[in-house]
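Student: what follows is a predicted structure for the sequence shown.
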Amino acid sequence: MKKTGAGNFFEDFQLGQVLEHATPRTVTEGDVALYCALYGSRFAVQSADSFAMDIGYEAAPIDDLLAFHVVFGKSVPDVSLNAVANLGYAAGRMVTPVYAGDTLSAGSKVIGLKETSSGKTGIVYVHTIGENQRGELVADFVRWVMVNKKDPSTPAPNVPESGPVVPDLPDCVGAEHLAAPTDLDMAEYNFQLAGSPYAWGDYTVGEKIDHVDGFTVEEAEHQLATRLYQNSARVHFNQHSEKDGRFGKRIVYGGHVISICRALSFNGLANAFKIAAINGGAHVSPIFAGDTVYAWSEVLDKMELPGHPGVGALRLRTVGLKDKSAQDFPYKDEAGKYDPAVVLDFDYTVLMPRT
């Protein structure tokens, strides 16, 4: 009897299907230290218990993206083990703070199915939810993935006769749906220790920020990072199989690039102390070991948060680039085509002290 699994192919997914993902994960202080070693992120709230406790946290919460990657990683064996590419994100929220010692688990629901024009693959839309050991919502997000078919020569039996189902997704998470901690005392926020004097009121819609620094992706580091999240997608690990793939080598996990860009964004956005929402995102082109990542950000919107007088929200677009500096803010041309250097287009919302 066969006891191993090959993962789900496009034909295996059904609309409304609920997937309970295996392997709950207790996040430890070791994970936090390793995450810091991989990216060098310097946001003060996540770096120092004393800083975080001064403004009302019980300790330094783990980085929001570490929590996101752990939840995402839980979903990979069921959703994207046979993926060609992770295509995008929407409607993501980071809700309850996660601390070292918390245990995260995840589940997903299939909310959309669409066969591609080639007939060899299909696009699967899932809504993934991550919870802690108390059943509190830590994160939820929608993502869509291009997945190989098991038999490319036959029509997919799981797409309804009425046609493809593509969920209607919001452009962004509205201010009323952002989870801002209600018990923070931003009067105790120390801008000197945080590394920047610039608060929410100092940013303007349309402003662009070159984050200046570059980060070269190392083979060992991206492999280690992806294992940290227990992300088992073979395109990131198996050179024996990927030598015959589209690129002839392993692809760097897109979340690794997101974390690099977030760490780079400290230079210019040091007081963006929490990611509250992931509004959308696209991995425009792949990254490989040896590539150097640069990033720039644009302020898309500013939002006041009723009931949180000390905290404001900035909606940002952070653009990651490969082997090209961000000083001229490369993005899209007049026809809407991405600059060849663009690897990441990430739309998210951060919280900042207002004064």
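Tutor: Perfect, I can see it now.

Student: please make it C-alpha for all contacts and neighbour counts, starting now.
Tutor: Fine.

Student: and Gly7, how many neighbours does it have?
Tutor: 15 (other CA atoms under 10 Å).

Student: residues in contact with it?
Tutor: Applying CA atoms under 8 Å, 6 or more residues apart in numbering, one finds that Gly7 lies in contact with Pro77, Asp78, Val79, Ser80, Leu81, Asn82.

Student: can you give me the strands in the stretch 51-200 of the chain?
Tutor: Secondary structure of the stretch 51-200 of the chain, counting by DSSP state E, counting those that start in this stretch: strands at 83-94, 103-115, 121-131, 137-148.

Student: and among those strands, the most buried is which?
Tutor: The highest average neighbour count among the strands of the stretch 51-200 of the chain, using mean count of other CA atoms under 10 Å, belongs to strand 121-131 at a mean of 25.

Student: tell me the angle it makes with strand 83-94.
Tutor: Orientation of strand 121-131 against strand 83-94 (axes from the mean of the first three to the mean of the last three CA atoms, to 10 degrees) gives an angle of 30 degrees.

Student: putting a second one here so we can go through both:
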Amino acid sequence: MKTNPGRFFEDYRLGEVIAHAVPRTVSGGERALYHALYPARHAFYSSDEFARASGLSAAPIDDLIAFHIVFGKTVPDISLNAVANLGYAEGRWLKPVWPGDTLRSESEVIGLKENSNRNSGVVWVRTRGLNQRDEAVMDYVRWVMVRKRDPAASAPDTAIPKLAPTVAAADLVVPEGLNFTRYDFTLAGEPHRWGDYAMGEKIDHVDGVTVEESEHMLATRLWQNTAKVHFDATNREDGRRLIYGGHVISLARALSFNGLANAQMIVALNAGAHANPCFSGDTVRAWSEVLDKAETPAPGVGALRLRLVAVKHGAEPFAVKGEDGKYRRNVLLDLDYWALVPM
């Protein structure tokens, strides 16, 4: 058989390193399509001149474009037969990605656990995105629930990795040369500096975006994400295509501009959960909470640790979990990340 049915849970081995196929050379086309798909307006990724005034040679590719490309490479080997992508941890953006860079991905299996129903199991992988010089541009851990080929098949021994709850502020990587001492708040769109945000502050980002079938399908193809649940309507009993979780992340991040326009660069992903499924027709709204603040060695550059929550229209404001400790039905995404802001 020459076709590839994808890996099932019993096919993974602890410590295995998987080199993912099909490197991708990035161009300005990815940026244009990204900004067409999402209401992305952060000045740092929109203007070469703004980025030059901030100490870089030009505007790099949006941080989430790099994430989507690196993630998409992994899907045929990690989540083609996924039930759901469950979470993220220990993610760091290590180098800017520029038009002309070629990205590839590799993943190490760091954890395995069969589910009690024996129909599926959870696979933990640490993925690295590398450029054409074999430099790591980002790495992160994610875990995904994967179907078994045969429920009666023996499963790998259980091994659950111990993951850090957050990326320490001292471990954040600030791009070489970044300097916000000449930051233009007028061009950026808001006057709010690092010192204007208080820990515990919550920000309603006000706006909403209704998910269209055509847009999420275009986005998933753009990132070469081949997971069956996103494409094949017969793959789910309800006959609905599940929206790629990264699409929700990018929508929420773009919506966060209203209140966090100066949170220019995502540099770390502490944790994340796709709490409930998103489908075409859902209207996504977002709010953020300031969890922590840190200074960086770069001139004029501070860091905010932010909790970004995406919800369906009609969700109770600033509510995440019920009294039972479970996510409320209208919560789509709960993301914990570090972003760089001017001081």
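Tutor: That came through fine. Fair warning: this is a prediction, and the values are worked out from it, not measured in the lab.

Student: please state their TM-score.
Tutor: Comparison of the two superposed chains (TM-score structural alignment, normalised by the length of the second structure) gives a TM-score of 0.98, and 343 aligned residues with a CA RMSD of 1.1 Å.

Student: still on that earlier bit, so which of the contacts of Gly7 of the first structure comes closest to Ala263 of the first structure?
Tutor: Nearest to Ala263 of the first structure among the contacts of Gly7 of the first structure is Ser80, at 26.0 Å by CA to CA.

Student: can you tell me which residues contact whatever residue of the second structure lines up with the closest one?
Tutor: Residue pairing (TM-score structural alignment): Ser80 of the first structure is matched to Ser79 of the second structure. Counting by CA under 8 Å, 6+ apart, Ser79 of the second structure makes contact with Arg7, Asn85, Val144, Val146, Ala227.

Student: again with Asp151 of the first structure
Tutor: Asp151 of the first structure neighbours (CA under 8 Å, 6+ apart): Lys120.

Student: show me what it aligns to in the second structure.
Tutor: Asp151 of the first structure maps onto Asp150 in the second structure, by TM-score structural alignment.

Student: please report how far that match lies from Gly111 of the second structure.
Tutor: 20 Å (CA to CA, to the nearest Å).

Student: also Gly129 of the second structure?
Tutor: Gly129 of the second structure is 19 Å from Gly111 of the second structure, by CA to CA.

Student: also Asn4 of the second structure?
Tutor: From Asn4 of the second structure over to Gly111 of the second structure the distance is 23 Å, taken as CA to CA.

Student: can you give me the helices for the stretch 201-343 of the second structure?
Tutor: Using DSSP state H, counting those that start in this stretch, the helices of the stretch 201-343 of the second structure run over 213-222, 228-231, 245-255, 257-260.

Student: now which residue in the second structure aligns to Gly268 of the first structure?
Tutor: Matched to the second structure by TM-score structural alignment, Gly268 of the first structure sits across from Gly259.

Student: in JSON lines, list the strands of the stretch 51-200 of the first structure along with distance to Asn158 of the first structure.
Tutor: Formatted as JSON lines, these follow (distance: least, CA to CA, whole Å):
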{"stretch": "strand 83-94", "distance to Asn158 of the first structure": "17"}
{"stretch": "strand 103-115", "distance to Asn158 of the first structure": "8"}
{"stretch": "strand 121-131", "distance to Asn158 of the first structure": "10"}
{"stretch": "strand 137-148", "distance to Asn158 of the first structure": "13"}
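
Student: quick check: closest non-adjacent residue to the residue nearest in space to the middle of the first structure.
Tutor: For the first structure, the residue lying nearest the average C-alpha position, counting by CA atoms, centre = their mean, turns out to be Gly255 (5.5 Å). Distances taken as CA to CA, 6 or more residues apart in numbering place His69 nearest to Gly255 of the first structure, at 6.9 Å, with adjacent residues excluded.

Student: try Arg234 of the first structure
Tutor: Per CA to CA, 6+ apart, closest to Arg234 of the first structure is Leu81, 6.9 Å.

Student: for His21 of the first structure, see how far away that neighbour is.
Tutor: Taking CA to CA, one finds Leu81 of the first structure at 13 Å from His21 of the first structure.

Student: again, but for Arg317 of the first structure
Tutor: Arg317 of the first structure is 31 Å from His21 of the first structure, by CA to CA.

Student: same question for Gly336 of the first structure.
Tutor: Counting by CA to CA, the gap from Gly336 of the first structure to His21 of the first structure is 38 Å.

Student: can you check Asn132 of the first structure too?
Tutor: 14 Å.

Student: got any residues that touch both of these two?
Tutor: Ser105.

Student: re the thing from before, the residue nearest to the centre of the first structure maps to what in the second structure?
Tutor: Using TM-score structural alignment, Gly255 of the first structure sits opposite Gly246 in the second structure.

Student: from memory that match sits against Ile69, does it?
Tutor: No: using CA atoms under 8 Å, Gly246 of the second structure is not in contact with Ile69, being 10.6 Å away.

Student: count of neighbours near the residue mapped onto Asp63 of the first structure from the second structure?
Tutor: Matched to the second structure by TM-score structural alignment, Asp63 of the first structure sits across from Asp62. Other residues near Asp62 of the second structure number 23, with proximity taken as other CA under 10 Å.

Student: now swap in the one 5 residues further on and tell me
Tutor: Counted with other CA under 10 Å, residues neighbouring Phe67 of the second structure total 19.

Student: and it, how close does it get to Gly100 of the second structure?
Tutor: From Phe67 of the second structure to Gly100 of the second structure the distance is 16 Å (CA to CA).

Student: again with Gly300 of the second structure
Tutor: With CA to CA as the criterion, Gly300 of the second structure and Gly100 of the second structure are 29 Å apart.

Student: sorry, back to before: of Gly336 and His21 of the first structure, which one has the most company?
Tutor: Set side by side, Gly336 of the first structure and His21 show more neighbours around His21, with 20 against 8, by other CA under 10 Å.
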